[in-house]
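> Next comes the sequence, and after it the predicted model I'd like to discuss.
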Amino acid sequence: MDQEHLIRLLLLEFEYLQKAIDKFDALRLAIKGWTVTTVGALIAVGVTTATTLVPLLGLFVVLFFAYMEIVYLDVQLGVKRRSEQIDSYLHDPAIAAGSYQFGMRHAFLGRFRMRNIPSMLATRPEVYNFYLGLSMASGLGSLLVWVIR
């Protein structure tokens, strides 16, 4: 494969990877929106019906959506790793000449493992703080219903 063709392939894949990263960012933001909306609705229903159990369901909702976001985050990190690899190839195409294989599938080769969650979240306090805050809001909503009932 000649140098010019290699660089075109690298640029094409890099562009696709950047679009995929943007899509995962949008999906993660949408998941956060769904979580806030659902937990807020459960708290409102709990207050309206004076049922303490309804806001507590929000804890399970928070866990479900947090798990969804963590899975998307894991996939996004794989795409970012591949993007960084392609970026390094673009800076030194001689490295890529012998080892590069075209295709976004290389960004999705790993499997999701629960044991990777702590290391993933270690540098992303915004993720776990968001879901901890919503869990607290759900618990406080249930406590509020219990107090005013």
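Perfect, thanks for sending it. Numbers count the residues shown, from 1 in each chain.
> make it CA atoms for all contacts and neighbour counts henceforth
Noted.
> Spatially central, which residue of the chain would that be?
Per C-alpha atoms, centre = their mean, the C-alpha nearest to the average position across the chain is that of residue 73, at 3.0 Å.
> Tell me where this protein has helices.
3-49, 53-91, 93-99, 117-122, 125-148 (DSSP state H).
> Below is an additional structure, to be compared with the one above:
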Amino acid sequence: MDVDLLRKQLETEYLHLQKVVEDFDSRTLLIKGWSVTFSLAQIVAGFTSASPSLFLIAALTATLFWALETSWKGFQYAYHGRIRDIEAYFSAESPPPIPAFQISARWFETFHAEVAGRYFEFARWPHVCLPHAVVVVLGLGMYVVY
């Protein structure tokens, strides 16, 4: 294969992958927004209606959004295997050729080798657990106290 063509194809693939990863981040902000809006609305409703069960609902919904975001982070992380491959290709002085357009194959390989089984590790990352964990603790605490 022509080296210049391969470089161009890998460059195109790399830029696409960077866009995919950035799109995951924007969707993550949407998930966080839904979580905060719905869960905190439940906490306010629990105060105004004097219904402590709404505090539990707030904690439960925040937990579900936290679980969703954790899964989402794992899906995003699986793209980094291919990104690393392409970066290694471009950083080598005389790189061996690698096949272009291997996003899907490498995603599944990375997911099974590096992501699967790390769900609870991802869930503890501060940029994943916040603000969900705060709302869970707040909801449960308010249920116990109220």
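Arrived safely, thanks for sending. Since the model is a prediction, treat every value here as computed from it, not as a measurement.
> circling back to that earlier point, just the helices of the first structure: most buried one?
Counting by mean count of other C-alpha atoms under 10 Å, helix 53-91 has the highest mean neighbour count of these, with a mean of 19.
> What residues in the second structure pair up with it?
Per TM-score structural alignment, the counterpart of helix 53-91 of the first structure in the second structure is residues 53-91.
> Any idea how far the matching stretch is from the middle of the chain?
Centroid displacement of stretch 53-91 of the second structure relative to its chain, using C-alpha atoms, centre = their mean, to the nearest Å, is 2 Å.
> With stretch 14-25 of the first structure instead?
Per C-alpha atoms, centre = their mean, the centroid offset for stretch 14-25 of the first structure relative to its chain is 13 Å.
> any residues touching that stretch, and which ones?
Applying C-alpha atoms under 8 Å, 6 or more residues apart in numbering, the contact partners of stretch 14-25 of the first structure are 72, 73, 76, 79, 80, 82, 83, 86, 87, 104.
> and the residues you listed, which two are the farthest apart?
Pairwise distances across those peak at 22.1 Å for 72 and 87 (criterion: C-alpha to C-alpha).
> can you tell me which residue in the first structure aligns to residue 120 of the second structure?
Match for residue 120 of the second structure (TM-score structural alignment): residue 118.
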